[in-house]
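Undergrad: any chance you could fold what I've pasted below:
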Amino acid sequence: MKEQTPANITFGLLAKLPKSELQLLVKEYIAYSGKVKYVYYFIFGFFAIVMTYNLVFAGRSFPIHDYKNIQNTMVGVVGIFLLIFLGVAGYVLAKLIRLKKRINSIAEKCRLNKKALRSEFHLFVKTTIGGTGIK
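TA: Have a look, this model is predicted:
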């Protein structure tokens, strides 16, 4: 059996789509995959904040007034950080949901299997563009 590499994979369902629809899907995927990295940056930033707190403040003795100020400041910083993270993650998730809905509507319009088209588009963008895909 011949091994499947990106060079010899055929995309039968995607070939049935109009070029303009496929180009629109690819543009939306590129916009989505460009935003996913910001979610990863926020996750890394959260761990950086926690590690900085542990290295600088944890295990040291402070007067109770200073300790309460440090604690309130860290709770505020982490709270604001998490709110921004949830906003960015929600925005990225909304882009993914919009892309999946567009794929489903195109599949209905062209009378194709939604799940198979989504799976094939996932394979197509993972092999050609890269990124996380749409699974």
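Undergrad: contacts and neighbour counts: CA atoms only from here.
TA: Noted.
Undergrad: and the residue of the chain positioned farthest from its centre, what does it touch?
TA: What lies farthest from the middle of the chain is residue 63; by C-alpha atoms, centre = their mean that is 43.0 Å. Residues in contact with residue 63 (C-alpha atoms under 8 Å, 6 or more residues apart in numbering): none are found.
Undergrad: tell me what the helix or strand hosting residue 55 is packed against?
TA: Taking DSSP states H and E as the definition, residue 55 sits inside helix 19-56. Helix 19-56 sits against helix 64-110, with contacts defined as 3 or more C-alpha pairs under 8 Å, 6 or more residues apart in numbering; DSSP states H and E.
Undergrad: next, the second sequence, to be compared with the first:
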Amino acid sequence: MDKHQQQHTNTKFLPNIKEAEIQAVFKDYEQLVKCYRWIRISGLLMIAIIGGYNFFIAGKRYTISEHNNIQNTMVFILGSIVLGLLVIAIVVLKRQGAVRKQIRGIAQKYNFPYREFKKEFNIALKSFYGGSGV
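TA: The predicted structure follows:
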């Protein structure tokens, strides 16, 4: 018995669905969870850059032109990271919406109550891949 079948033994709706439909949702959710890793990396990178700036650059004396160059560089780097975070957030929201649509479509196809079905599917998704669910 594989891990998907073990999960289905404790569920009400999932055993009644074709394995191919479940696998499609699981693959899309797995891609969604991978996006969260990039959000964490971006946040840690921002903390490292700000910490490095405060530790190595701030508090030292520079000429006005050097100070302006450093300031412009920091604004550019952090602005780029924030822009990257916004792009990642848009991608995550689109993927999350796609997964929700798939779950809603399956619930309608099999005439399951959407909220209960979504809750059960969330339990299965979180147990296999982690993340925040849909």
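Undergrad: distance of the residue farthest from the centre of the first structure relative to residue 69 of the first structure?
TA: According to C-alpha to C-alpha, to the nearest Å, residue 63 of the first structure stands 10 Å off from residue 69 of the first structure.
Undergrad: now residue 48 of the first structure
TA: For residue 48 of the first structure, the distance to residue 69 of the first structure equals 20 Å [C-alpha to C-alpha].
Undergrad: and for residue 59 of the first structure?
TA: Taken as C-alpha to C-alpha, the span from residue 59 of the first structure to residue 69 of the first structure is 16 Å.
Undergrad: higher neighbour count, these two?
TA: Per other C-alpha atoms under 10 Å, whichever of residue 59 of the first structure and residue 69 has more neighbours is residue 69, with 11 against 8.
Undergrad: tally of neighbours for residue 58 of the first structure?
TA: 10.
Undergrad: again with residue 116 of the second structure
TA: Using other C-alpha under 10 Å, residue 116 of the second structure is surrounded by 13 other residues.
Undergrad: I'd like the distance from it to residue 58 of the second structure, if you could.
TA: Residue 116 of the second structure is 54 Å from residue 58 of the second structure, where distance means C-alpha to C-alpha.
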